[in-house]
Every structure is written in structure tokens, then in C-alpha cells.
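Asks: Any chance you can model this:
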Amino acid sequence: MTRHHRTTPRLARILGSLLLVAAAGVLTSGAAPAPRPAAAGALDQVVPAPASVRPGGSPYRITERTGIRVDGSREVRRVGEYLAEVLRPSTGYRLPVTTHGGGIRLRIAEGPYGAEGYRLDSGPRGVTITAGAPAGLFHGVQTLRQLLPAAVERDSAQPGPWLVAGGTVEDSPRYAWRGAMLDVSRHFFGVDRVKRYIDQLALYKFNKLHLHLSDDQGWRIAVDSWPRLTTYGGSTQVGGGPGGFYTKADYREIVRHAASRHLEVVPEIDMPGHTNAALASYAELNCDGVAPPLYTGTAVGFSSLCVDKEVTYDFVDDVIRELAALTPGRYLHIGGDEAHSTPHEDYVRFMDRVQPVVAEYGKTVIGWHQLTGAHPAKGALAQYWGLDGTSPQEKEQVAAAARNGTGLILSPADRIYLDMKYDASTPLGLSWAGYVDVRRSYDWDPGAYLPGVPASAVRGVEAPLWSETLETSAHIEYMAFPRVAGVAELGWSPAAAHDWDAYRVRLAAQGPRWEALGIGYHRAPQVPWPAG
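Replies: Below you'll find the model as predicted:
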């Protein structure tokens, strides 16, 4: 089973129809109106579900007298300013960020919060969010947003009232890795589109943005020592469009914006396969010294760097060195999947040489789970994208690596690949992994998913969004929402909180919030969305 779909006449017809779909307006999918779910704003209606909720007491009302109180820390003030930027347009209030007064207070204190946990206390005198670190405060702010009416997300003044239910939320994540991947290689998405997706992910407490920066169809990050990678290799995309790439300044802006939302950017350069854009740019990277043409289709597995040439490793060293220097995060993803045209012995030799290069430049290796068929470096992470039907031998290979210390990120394709169609009528996406409806994407336990894998080896979950059929922000949002919220809950909430029947009601309450944010989502018939 391959990760991507082969080119078919049907896919071509779908791509042609997307312009008509977009012209008709925001994508929607029909579901019969259902009774309105429990009112948004209740402490127990948050997504992802908090670890502990104790409702009680009178609510707090945000008014024109409310301020946001912070300590003297620059990082805490940034969280306070972010909250004010969210609340000011819809409430019409000044909401000054100060070190005195209050109404809403953000504070850092010692306690059982960890790196990302928080406590939210609400009552008639105010709301206090307490955390051990700024990331925890930021996550607490996302909970506060969901405790307010959905209209708080609009960019113009709304009537209110702005009530925060009384009680206490104590919360921390189940997993340290809660990621989303965006493929900018098959279709290129500019800086503003990526920043918009970052903002949407932040609402649901994601903390990793994995950018798939290179593939057969396009190379998307500037490398000074190999300039044709972008000027030529980045000049097209699936279907033959103009493509594009990020300058180093562009990439730094994405990293900066992600950091302001407490997401870490994880860049991926896929190798030794998925490399046609590089091979087309530089003939010497090919074993026969002949550059292939640029590629705009969607087939996989046909390209490979030349494992026997020393210039290949000069190339890899330069790319990793420059990308590592741009990336403040700990991780660098080297792909490694679907290297069908690379003999296994060559694949192992290649990975044995490349993984130390990543370490040399101060980063930790991540690879797709095929890396476990080589020799994963100490501390490396493997990203599992197999299916329920993946062979027992392949699953055992992954499990054996996990038992030997390789950490796992779970991205099962038939569960949380966001580019899979919801059902046969979905106008976007692919279906090689089957249809992935909202319940299927939510109703599984990462901690018990792979046989023979110690629960301690699971670092978390990540929802990939491949872009063979996606060209706009509207396309991204329609395929991500509502499923991405369920992935957030799998990564954040305790296993005991995972219950489809309860979740679908909480999820339904997110619909008006997405509408206020201008997110065109799939109205899955499994979810009792509010009427209207």
C-alpha cells in the first residue's frame, strides 16, 4: 500500500471541477438540522476535553472595565496582548494589558503544570489563568476563548454579553507531540496561508507544525549553495501551475509566527526518494548524470538520489546545514518513505550516512516509519503512517524499533490523513486509504494502536494533510475541519475522556465558532450541528 494515489483520469476530472466548486462559494456537505447541542461556553464543552473540570459559582462578565493583568515578563505580556487582539474586535472594549488591576489575570507560578499545563479559575470577580510556563498560559487562553460565545471570534463589534462560566479547569496534555503536517510541495501555499493554518491549529492546542518542503513536484525552501533547487525545482506543482518557494526570510516569518502561537516548526526534506525536483535541478545528483524533466503528476516511488555518488552527500550536508541554521526547533525530518527505486541495501547505507549529518548540525532525526527498516539513530523518532491492514511483519518491524528506544509519532493513514475523502461524495481528496469519516478519525486510542509497542514509546499524534488535490485555504479548511479537532483531542485529552457520543456534541458546538472565523468546514452527518 502506498501513501499517495496514482494519477487517474478521475483525479484529473476532480481537479478540473474544483474551480467550479470554489466559484460556487464555501464548500459544505449536507446534514439534516439537529437539535442544538449543549450551549457553547460550558466548562465541559471545550475541545480538546480538559483533564479536570469543576463547574460552579457565578460567571464572570467581560465589560468595558475589564483589563488583562500580566506580570513583568515579556513572554507573559505577549500572551496577554494576543488575548487582547482576539477579544477587542468583537467586544469593542479597550482591554488594556497592564501589570495591575485586572478582570482577567495571567500568571506564572510553581505548581503541577508541566511545560504546557494550566489552571483556569473563573468567578464573578474575574478569571485567572495560572501556568508554569508561557505555553501553558497560551493553552489556557484557548480554553478561555471557547468559554466565550462563538461571536467573540468575529472581527467586528458584536452585542455580547461576554460571560465566562464559573468554575475551575485543571489541564495538561497526554502527549508532548501534537502535530499537523502541511504538504507545500504538491501545491505551494504562501506564507499567509500557512500562518492562517497555524492560527487555526493553535485554537486546539497543537504544538508542532511539520512542513513537507520537498517532493517530486516541487522544492520549496531556498538553499543558497544549490540555488536551482528553487528557481527551477520550485517552478511548478501538480497540474503544472507556477509553484513557488519560501525565501529564507519567508521561512523565518513562518517560524516566528508559529513560535508566537507556541508551535514548533519541523521541516522535512524527503530523501532518498520523492526527489525528482532536486534531480531535475542538478544533473549530477542522478546516477547517469542526466537530469529528468520536471514532474507535475501524482505518482510516487520512481525517483531516487544516487546513493553511490559522493556529491549526493555534499548536497545532503549543505541542505541540512542551511535548513538547520534556519530552524530553532529540535527536529529535522528526512522523509525516507516510498523509496521504491532505491535497493534496500542502498537505502540502509544512505540512512546510515545521513542521520549523523542531522546530529552534526544539532538536530534530532525524524523519518517516516520505513526508517525502522534501516538503523534508526539513537533518539530518532519514526512517524508511522500505516493502515489497519498494514502487514504484521511491517508492524512488528516498527514495534521492535520502539522496544529498542525509537519513539513513535502516530499518523495512521486510514485514521488521520486529512486528505482522505470523508465519503464517496467528497469533492476533494483521495481515497487510497479508504474513506475517513469524522468518527473513524476520532475513535481510536494512540496508546494501544500498534501491537507490541510500549505505551511509553508513543510520543503523540500528527495529522498529515497532503495536497495533491488542494490548492487554496478553503480546500485546506474543508478537509481539516472537523477532523483536526478530533486529532487534537487524541493528543491532548486523557484516554478516559475519549467518548464518541460525548465528543460529537462538543464538536457540534464548534461549528458556530468556525463560521465566525470564516472556516468552511464539512458538516459531517454524524455530528448534530446547530441549525441555521
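Asks: When you work out contacts or count neighbours from here on, use the C-alpha atoms and nothing else.
Replies: Fine.
Asks: Give the full set of residues in contact with Asp346.
Replies: Contact analysis of Asp346 by Cα atoms under 8 Å, 6 or more residues apart in numbering lists Val307.
Asks: go again using 10 Å as the cut-off
Replies: Neighbouring residues of Asp346 by Cα atoms under 10 Å, 6 or more residues apart in numbering: Pro272, Cys306, Val307, Asp308, Asp352.
Asks: Looking at neighbours, which among those residues is most surrounded?
Replies: Counting neighbours by other Cα atoms under 10 Å, Pro272 comes out on top of those with 28 neighbours.
Asks: Isn't that one up against Gly335?
Replies: Yes: the pair Pro272 / Gly335 is scored as a contact, 8.0 Å apart, by Cα atoms under 10 Å.
Asks: Would you map the helices across the stretch 51-200 of the chain?
Replies: Remark: helices assigned in the stretch 51-200 of the chain by DSSP state H, counting those that start in this stretch are 74-91, 134-147, 191-202.
Asks: right, so of those, which gets closest to Gly16?
Replies: helix 191-202 (21.9 Å; Cα to Cα).
Asks: what about whichever helix or strand comes after the closest one, distance to the chain center?
Replies: As assigned by DSSP states H and E, the chain's next helix or strand after helix 191-202 is strand 208-212. Relative to its parent chain, strand 208-212 has a centroid offset of 6 Å by Cα atoms, centre = their mean, to the nearest Å.
Asks: other SSEs contacting strand 208-212?
Replies: Contacts defined by 3 or more Cα pairs under 10 Å, 6 or more residues apart in numbering; DSSP states H and E place strand 208-212 against strand 177-183, helix 191-202, helix 248-260, strand 264-268, strand 331-333, strand 458-465.
Asks: Tell me what angle it forms with helix 191-202.
Replies: With axes from the mean of the first three to the mean of the last three Cα atoms, to 10 degrees applied, the angle from strand 208-212 to helix 191-202 works out at 140 degrees.
Asks: contacting residues around the helix or strand just after strand 208-212?
Replies: Reading on from strand 208-212 to the C-terminus, the next helix or strand found by DSSP H and E is strand 214-215. Strand 214-215 is contacted from outside by 183-186, 220-221, 229-230, 233-234, 237, 245, 267-271, 273-278, 295, 300, 303, 335, using Cα under 10 Å, 6+ apart.
Asks: another one to check against the first:
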Amino acid sequence: MRVPRRTLAALLVLAAAPAAVSCTAAHGDDARPGDEPPAALAPYERLLPAPVSARAQGPGYAFGPGTVIRTGLTQDEEVRRVGELLAEQLRGPSGLPLPVVGGADGDGIRLRLDEGAEGAGEEGYRLESGPGGVTLTARTPAGLFHAGQTLRQLLPVSGPGTVPGGTVTDAPRFAYRGAMVDVARHFFTVEQVKRYVDQLAQYKVNTLHLHLTDDQGWRIAIDSWPKLARTGGAGQVGGGPGGYWTKEQYRELVAYAGERYVDVVPEIDMPGHVNAAQSAYAELNCDGKAREPYTGIKVGFSSLCVGEERTYEFIDQVLGELAELTPGKYLHIGGDEANSTPAADYAAFMDRAQAVVAKHGKTVVAWHQLATARPAKGAVLQYWGHDRTPAAEKAAVAAAAKAGNPVILSPADRLYLDMKYEKATKPGLAWTGYVPVKRAYSWDPGSYLNGVPESAVLGVEAPLWTETIAARGDWELMAYPRVLGLAELGWSPAGALGWDGYRRRLAAQGPRLDAQDIAYYRAPDVPWS
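Replies: Below is the predicted model:
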């Protein structure tokens, strides 16, 4: 999962005709680079992630000063909140007042809950645009939120305009579509992470995994062990002041993400990657001596004292406090690169750690090394392997999947956002090799790992490790545009995937990224505007 780490060293193409056209035919691999600049794409063809189906038909809706957002007759407070957030998002670039009102009649943008909406599932939706307005229909408020994000892409980047006439019917391929940020190697503020949440949510990413602890820093306040944050948080890679989040700041971030239908999955890495905790509390070390703070990037040297009962009191209290702060169903307990923990001790430790997570009412997520021990029933394995990962390790993950353990796919040589695009990329690492935009996108999660069928894949996640990333500009440069490929791989149907179509949809997002002041890598094989 990290550094010298391992080595240490659509269905879519819409014409004016009423019928929807297959994305594969229009955007598939038969297309040739340079044959269709993004400006030539019709609005529905530019949508990213590619929807299940879309149809351009008839005149559109004039989005202008008289537009209102109607939240229906249900008096549902959550629908009202979705409407208010959509209005806020649309006011920024348009400058329009966009009042939010109740009721379903009249023109404007209409939000409609329909529990019987066919094919929508928990996050799907239907968008219909015509001269009288735009109707967003979903079974759940989450679906309405996603519909609103699609609407944003159908409008001009700035100013009023016309929502083209047509229909989008859409739902995700995978339930889990995640991005991870490592705030342990370098500390980032809650406000910086909120910005990422907004960026991710507009492309239908629905999970934020927070790597909160590691050898270099402990970033969340724990009342029962106060020196974890005060002492263990006082540093980072290369030195510097570090920092940590108070419980109130963490709650604020979780609530902010939740309003955008992004679940937070916190990670406390164990039994390795624990030097920051061991520098704060000598009792977490078998020899009873506090460790020196660590500011390097090596891995695999630290381990909790797995034979001491005090260790399990520690993880029970830490995970218990974190569980109370986190409304989502998952707690991540790391479990990778425990090179200083003997295999038998590792398995025994992970048995007890998983039981602690269950005690506090959560479901375990762990890096895929848990497959070499005894994964609990229903525990989720996050696979970070790559092309050179040993076959036996992959087979262990496949066996766990066969036994009923869901898998999140984060292949390091595809989705690790800290990998350099090319030799000239200034931040980042290259222990898996370079990961250009095309490589990050050009694989199918449903058939990626031998022995792990699509039915066992919970979803995909793009981690951003921060050994070399200490500023927002570098963070965004490494994430964008590769995280948009993650969004499409997680949401769009398999038949909509294809590099030549995707690179044009991606290019069409360039003006939006520019307008939002998002730093991004202008991949040379993408026809940016």
C-alpha cells in the first residue's frame, strides 16, 4: 500500500434522433485518436461517468432567471436539503437566484421521489428535460443528488443556458466507489478534505476512506489516549509540525460528506504502521520504551505488542470512540505490511481486532493481507496488489471471496494516485512503475482478479498516499484526472467502457476542472479543449 513500500527500495451516444445509440458503437475502441474533438460531442455524450442510457430528444429547457427548484409534495426534509444543495451548486457558476420551493406543479427543476422507480435501486435516477422544465426522479434522496450532478454537467460551465432535451436513465454498476486520502504521512486540514469531497461527489464517488494513523503521525483525537494526537500527531514525513483533528472537526467532516452522500470509512492501521502511537505511549511496546518519532518513508518496522492484554484494551477503546463518531457501517483496521509481526501472531491479533470491530457494531475492512489469516464472516478485503503480486497472495484473496468476503479493488499499478504519470512527474513514487491516465482507466473490475467474480466485487477505490505530497496543488495534480477514471469504472456499465470514448468524455471535463480551479495533469493522449 505504500512506498519503497513493497520493494522498499454508452451505451451512450446521443444524436438528435429519438433512439439511444450504444456507447460501444460510438465511443468504443474502433475510434481513432483525434477524430472527434470534445467540442464536437453533443451534451449527453460528454457525461462522465457514462450513464446506463441517454437519449437526446426535442427542445430543451431554458435555465435562466425565472428558474426555481421544486422539491415536490412529500415535505421530505432530506429532499428539501438536496434541493438546497443543488441550488447552491448551480448558483455559483450561473449567478441565478434559484429559489427552492415546495410543490410539484410548474416549470423549473423538479425533484421527485418515487419508491417504485423501475431500475433505479438505491442510487439510480431518471432525468427528463423538455421545454417545461427538468424532472429528476429517484427512489431515494441519494439518487436525486446524483441526478443533480448529472444536470450540472448538462449546463454550461458558467452562466445561464439551455438543458438539452432528452432523457437519462442511470444506476451504478458497483455499490462502493471510493477514494482514499492519507493524512498521516502529511497532515491536511478538514477544509482541504472537504474540497476533495465536493470534487468527488460531483462524479458520483460515494466513499471517502481516511488513512488516519501511521508511523509518521496520528491524526484523530482519542479521549481515552490523549497523547496519541498531542504527541503522536506532532510530526510528519520530512519533519514539520504535523497536526490532528479534534473529534468535533472529524464530526464536521463526516456530516459534510454525508450531506453529499459520501460515506466516511476511517482507518486505524494495525498491528503495523504504529510508530506514532508507540512514540506517544511506551506501554504499547513490548520493551516498555517509547519509540522516537519517525519522519521517513520506510515501512514494515513497527508492530504492536500482540501478546499483551493492554494492547487489546487500547484497540477496544480507540475503535470504540471512532465507531461512536462514524455513522457509516465500516471501520478499516489496516493489516498490511506487518513485517515485524510473526504470521501466527498476526493471525491471532487480527482475530481479536475483528472481534472488537464487531463488538462496536461495525463491519471490518482490511487490506488484503487479512486473507492470509482468518477473515471474519463478511469482512471486506481491500486488494492493493499489482501485476507482480505473487500468485499465492492473489489466490488467498480469491479463496476468501469464494467464502463470502467482498473485495474492494485498488490495484496499485492502476489506482494508486501517488504513482507518477511519467518520469518527469515531480511529486509521487514509481515502485509499481508509471501509471499514465490510460493505464489507470483501461481495465475491467468485473474480471480483473482471477477467481474473484464480479458478484464478489464490492467496488473500487483510488488511494492517495502522501509521502511526497504536502500541498493541495500536488494532491490535485496526482488525483486528476485519474480519479475520474475511477468514478467511471465504479459507476458505468461494462459495455460503456472503452478508452477512445472515455478520453473524449474526459477532455470535455477540462473546462469544468479549470472553472473549479482544480489542478490536473494534461495527459498528452487526451484531446483537451
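Asks: Taking the contacts of Asp346 of the first structure, tell me the two that lie furthest apart.
Replies: Pairwise over these, using Cα to Cα, the maximum falls at Cys306 and Asp352, 14.6 Å.
Asks: Next one: Glu128 of the second structure from Thr150 of the second structure, what distance?
Replies: 11 Å (Cα to Cα, to the nearest Å).
Asks: Mutual contacts of these two, please.
Replies: Shared contacts of Glu128 of the second structure and Thr150 (Cα under 10 Å, 6+ apart): Leu136, Val168.
Asks: ok, and which of the helices of the stretch 51-200 of the first structure has the densest surroundings?
Replies: helix 134-147 (a mean of 24; mean count of other Cα atoms under 10 Å).
Asks: Where in the second structure does it align, residue-wise?
Replies: Residues 141-154 of the second structure are where helix 134-147 of the first structure aligns, with TM-score structural alignment as the criterion.
Asks: sorry, back to before: save the helices of the stretch 51-200 of the first structure as TSV, and put in distance to Gly102 of the first structure too.
Replies: Output for the helices of the stretch 51-200 of the first structure, formatted as TSV (distance: least, Cα to Cα, whole Å):
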stretch	distance to Gly102 of the first structure
helix 74-91	11
helix 134-147	15
helix 191-202	25
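Asks: Select, out of those helices, the one closest to Val47 of the first structure.
Replies: With Cα to Cα, the closest approach to Val47 of the first structure among those belongs to helix 134-147: 8.1 Å.
Asks: how close does the closest one sit to the second structure?
Replies: Here the mean offset of helix 134-147 of the first structure against the second structure after fitting is 0.4 Å, by mean Cα distance after the TM-score superposition for the first structure.
Asks: My read is that Val46 of the first structure contacts Thr143, right?
Replies: Yes: contact criterion Cα under 10 Å: Val46 of the first structure and Thr143 qualify, at 6.7 Å.
Asks: Give me the common contacts of these two.
Replies: With Cα under 10 Å, 6+ apart as the test, Val46 of the first structure and Thr143 both reach Tyr204.
Asks: which residues in the stretch 251-400 of the first structure form strands?
Replies: Using DSSP state E, counting those that start in this stretch, the strands found in the stretch 251-400 of the first structure span residues 264-268, 331-333, 364-368, 381-384.
Asks: quick one, which of these is nearest to Ala22 of the first structure?
Replies: When the strands of the stretch 251-400 of the first structure are ranked by proximity to Ala22 of the first structure, the top entry is strand 264-268, at 29.6 Å, counting by Cα to Cα.
Asks: Mean distance of that closest one to its aligned residues in the second structure, please.
Replies: Once fitted to the second structure, strand 264-268 of the first structure is off its aligned match by 0.3 Å on average (mean Cα distance after the TM-score superposition for the first structure).
Asks: Excluding covalently adjacent residues, which one is nearest to the residue mapped onto Arg119 of the first structure from the second structure?
Replies: With TM-score structural alignment as the criterion, Arg119 of the first structure lines up with Arg126 in the second structure. Spatial nearest neighbour of Arg126 of the second structure, excluding adjacent residues (Cα to Cα, 6 or more residues apart in numbering): Thr169 at 4.5 Å.
Asks: For Ala201 of the second structure, see how far away the one you found is.
Replies: For Thr169 of the second structure relative to Ala201 of the second structure (Cα to Cα), the value is 19 Å.
Asks: next one: Glu309 of the second structure
Replies: Noted for Glu309 of the second structure: a distance of 42 Å to Ala201 of the second structure, by Cα to Cα.
Asks: what does Arg260 of the second structure give?
Replies: Counting by Cα to Cα, the gap from Arg260 of the second structure to Ala201 of the second structure is 6 Å.
Asks: Common neighbours of those two, please.
Replies: Common neighbours of Arg260 of the second structure and Ala201, using Cα under 10 Å, 6+ apart, are Phe145, His146.
Asks: can you give me the strands in the stretch 1-150 of the second structure?
Replies: With DSSP E, counting those that start in this stretch as the criterion, the stretch 1-150 of the second structure has strands spanning 53-56, 61-63, 69-70, 100-101, 108-113, 125-130, 133-138.
Asks: Next, the contact list for the closest residue to Asp214 of the second structure other than its chain neighbours, please.
Replies: Excluding the flanking residues, the one nearest Asp214 of the second structure by Cα to Cα, 6+ apart is His273, at 4.7 Å. Contact analysis of His273 of the second structure by Cα under 10 Å, 6+ apart lists 213-217, 298-304, 334-339.
Asks: cool, and Arg353 of the first structure?
Replies: By Cα under 10 Å, 6+ apart, Arg353 of the first structure lies in contact with Val307, Tyr313, Val316.
Asks: what do you get if the cut-off is 7 Å, keeping everything else the same?
Replies: Arg353 of the first structure makes no contacts at all, as judged by Cα atoms under 7 Å, 6 or more residues apart in numbering.
Asks: picking that back up, looking at the helices and strands packed on strand 208-212 of the first structure, which is nearest to Gln383 of the first structure?
Replies: Of all those, strand 458-465 comes closest under Cα to Cα, at 8.5 Å.
Asks: Please verify my assumption that Gly490 of the second structure contacts Phe174.
Replies: Yes: counting by Cα atoms under 7 Å, Gly490 of the second structure does reach Phe174; the two are 5.5 Å apart.
Asks: Need the residues touching each of those two.
Replies: Common neighbours of Gly490 of the second structure and Phe174 (Cα under 7 Å, 6+ apart) are Gly459.
Asks: More neighbours: which of these two?
Replies: Taking neighbours as other Cα under 10 Å, Gly490 of the second structure and Phe174 compare with Gly490 leading, 28 against 19.
Asks: elements contacting the helix or strand hosting the more buried one?
Replies: Per DSSP H and E, Gly490 of the second structure falls inside helix 482-491. Helix 482-491 of the second structure sits against helix 437-441, strand 457-464, with contacts defined as 3 or more Cα pairs under 7 Å, 6 or more residues apart in numbering; DSSP states H and E.
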